[in-house]
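Novice: Quick one: sequence and predicted model below, then my questions.
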Amino acid sequence: MEAFGEGLADTTLKTLQTHLSSFNAWLSNSARGAWDRVRLDDVRAYLQEISESRSFATLRLRHWALRRLYRWASEQDIANVRIDAVLLPARAPARSPPRVPSVQQMERILAMPDTGTPAGLRDRAVLELLYATGLRADELLRLRIDQVAGALCMRVMGKGAKERLVVYGEHAANWIAQYKSVRHALLSAGGHCTTSTARLFVSDGRYPDYRYSQLRRMVSRYAAAEGLQLTPHSLRHAFATHLYQGRAPLTTIQMLLGHEHLETTTRYVSRQFEDDHALLETHHPRGGQYRRLMRDAGAVQSNERHRLWAVHTQPKSSLCEPSRASRRVSASDLR
């Protein structure tokens, strides 16, 4: 698995293992032989069975897992099965964009954890950091305690083993500092010693590391109290959408999210709170607010481009020096 799973996030690697295990079990149950001796017709039969019993999203994931497996097997001269010759059925209807909480809803969710307890402080720190940075769940769970040692930025290893700079404000840093003071209490409650893990976020359960299942349940619980259905990834969408609503450039949001392509970033931006009439009034030459905006926007945009260019061209050793930022990273910080 390690040979052809290189560069994948832990959660993605587990997904790959799950789908390949299902394929191997199907081969065994149908007496079709070992995976390295299958014929293309066997693969077609498997994917056809999946298409009849599972969702289109699952079918795509199974197809992706098999493509990755047999591409690697071909490179290693183990098997030669042309998975790309197996065409998937017509694409399923596009799903509606994910529901993104409003700024006011996010503020209420952030205030829900009981910060009088170690677990509540951890929840608050996790929620604040997810919303302030747009981190992926796997990136957050893999953070080491030495990565947040006081500076208001950190380097994370993202999807595809790509490193990027993540910045956040003192609001999130304050809750992280409070959580770090009780981190040992959570570990002790679970019977773990302080040095049992180097990860920043820990659990008082069987395992010392805070796990995705725990993170997902926590986010879902607080969101349900607000009448919403959210996942940790929903907060990444909220981060991008609220920056966009604050008129942050899409290219800036792309850089902060760590996307290679701008098209990917546009999928994270929701317009559900946009007022189209106000947008035209502000940005169209015939709008009543257009001239005032043109007078004020030039200098602001120029300063912002210069600041972002300076941050991302500094030597690596100086990138995480303490900043004078005083708020959670939001749209107003990027104006």
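Specialist: Nice, I can see it.
Novice: rest of the way, CA atoms for contacts and neighbours
Specialist: Fine.
Novice: and residue 261, how many residues sit next to it?
Specialist: Number of residues near residue 261 (other CA atoms under 10 Å) recorded here: 11.
Novice: and it, what does it touch?
Specialist: Applying CA atoms under 8 Å, 6 or more residues apart in numbering to residue 261 gives the contacts residue 254.
Novice: So it versus residue 67, what's the distance?
Specialist: Distance of residue 261 to residue 67, computed by CA to CA, to the nearest Å: 23 Å.
Novice: hold the first one in mind and look at this next one:
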Amino acid sequence: MINAIQEFIQYLHNVKKVSHNTEVSYERDLRKMFAWLDQQGIDSAEMVTNTNLNSYMLYLERQNLAASTVSRSVATMRAFFQYQLKENHIKTDPTEGLKPPKVEKKAPEILTVEEVDLLLSQPDTNTPKGVRDKAMLELLYATGIRVSELIHLKMSDVNMRLCYITCQEHDRDRIVPFGNTAKHAVENYVKEARGVLLGAHSEEYLFVNCSGKPISRQGFWKVLKGYVDKAGIVADITPHTLRHSFAIHLLQNGADLKSVQEMLGHSDISTTHMYLNMGIYKMRDVYTKAHPRK
């Protein structure tokens, strides 16, 4: 089944243009599913039945996995077997009628403007590491890009004169502007700190660690967590929180939904629309707490 999985992943990459993270997630889910099916004596896609997949779902649930994890696995199964059907590798779709567990949607954590200011003021800009951290946080909040996009930015992707970055996507480049605060933070990092962190190394990526190598996702997560703790922010903050906050703050200050969609790189505007609804709920919450005649 390895060949079938690889063929499907190539299809996702070349035709569907999904992100690298999505490819990795699908391949991991499929390898896990077929390892379980192999133990049941099933070694090809055409042998798989709806009963097999329902049994596999029950197996996942007995592992005490989160409903969202099981639901994602079901989505992977559907995509894979629908592709197999499309390519005439199977005659019927075994995922038909398969019902994933209900996932309770939790609204993502959003920082207030004051909390963002507090967080972004934490790095010690008297040290090269602090100057770098300040630049990363300012640029992340100024652009709303994903952490994966931040750590893969190259020096050539940043236009300091016109204040925009270029994010490399499968089928096109996405241009995202940033303001003077982020510009000054990045300029300061490039002029004062990047060379110190690089040492004798040469590197095309913009942000590097203390060893002169590109900073990793895990490395950025540790940086963010340290400053969240230092700031005394009790909310459950993840690297994606600044992206959510960027979107909400733009919409609350009058940005149109289409522009926010383009800056975030959402292919479907309904994804961006979630932030509009969240902004309304946030304003309603503030109103209820503050208005004297609520």
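Specialist: Sure, I can see it. All values derive from a computational prediction rather than experimental measurement.
Novice: So after superposing, what's the score?
Specialist: Between these two chains, after superposing, the TM-score reads 0.80 (TM-score structural alignment, normalised by the length of structure 2); 271 aligned residues with a CA RMSD of 2.9 Å.
Novice: which residue lines up with residue 232 of structure 1 in structure 2?
Specialist: Aligned by TM-score structural alignment, residue 232 of structure 1 pairs with residue 239 of structure 2.
Novice: Test my guess that that match contacts residue 147.
Specialist: Yes: applying CA atoms under 8 Å, one finds residue 239 of structure 2 in contact with residue 147, separated by 6.5 Å.
Novice: what touches both of these two?
Specialist: With CA under 8 Å, 6+ apart as the test, residue 239 of structure 2 and residue 147 reach no residue in common.
Novice: where do the strands sit along structure 2?
Specialist: All strands of structure 2, identified by DSSP state E, fall at 158-159, 164-168, 173-177.
Novice: sorry, back to before: list the contacts for the match of residue 232 of structure 1?
Specialist: Residues near residue 239 of structure 2 by CA under 8 Å, 6+ apart: 147, 220, 221, 224.
Novice: which ones are touching the spatially most central residue of structure 2?
Specialist: Nearest residue to the geometric centre of structure 2 (CA atoms, centre = their mean): residue 146, 5.3 Å. Applying CA under 8 Å, 6+ apart, we find residue 146 of structure 2 in contact with 140, 240, 243.
Novice: For these, pick the one with the most neighbours.
Specialist: Highest neighbour count within these, by other CA under 10 Å: residue 140, with 22 neighbours.
Novice: Give the equivalent position in structure 1 for that residue.
Specialist: The alignment partner of residue 140 of structure 2 in structure 1, by TM-score structural alignment, is residue 130.
Novice: now residue 57 of structure 2
Specialist: Match for residue 57 of structure 2 (TM-score structural alignment): residue 47.
Novice: correct me, but its match touches residue 63?
Specialist: Yes: contact criterion CA under 8 Å: residue 47 of structure 1 and residue 63 qualify, at 7.4 Å.
Novice: Could you count how many residues lie near the counterpart of residue 186 of structure 1 in structure 2?
Specialist: Under the alignment by TM-score structural alignment, residue 186 of structure 1 pairs with residue 197 in structure 2. Per other CA under 10 Å, the neighbour tally for residue 197 of structure 2 reads 19.
Novice: for residue 197 of structure 2, what are its contacts?
Specialist: Each residue near residue 197 of structure 2 by CA under 8 Å, 6+ apart is listed here: 128, 129, 208, 209, 210, 211, 212.
Novice: For the equivalent of residue 69 of structure 1 over in structure 2, grab the count of nearby residues.
Specialist: Mapped onto structure 2 by TM-score structural alignment, residue 69 of structure 1 lines up with residue 80. When neighbours are counted by other CA under 10 Å, residue 80 of structure 2 registers 23.
Novice: what do you get for residue 119 of structure 1?
Specialist: Neighbourhood size, residue 119 of structure 1 [other CA under 10 Å]: 20.
Novice: Residue in structure 2 paired with it?
Specialist: In structure 2, residue 119 of structure 1 lines up with residue 129, judged by TM-score structural alignment.
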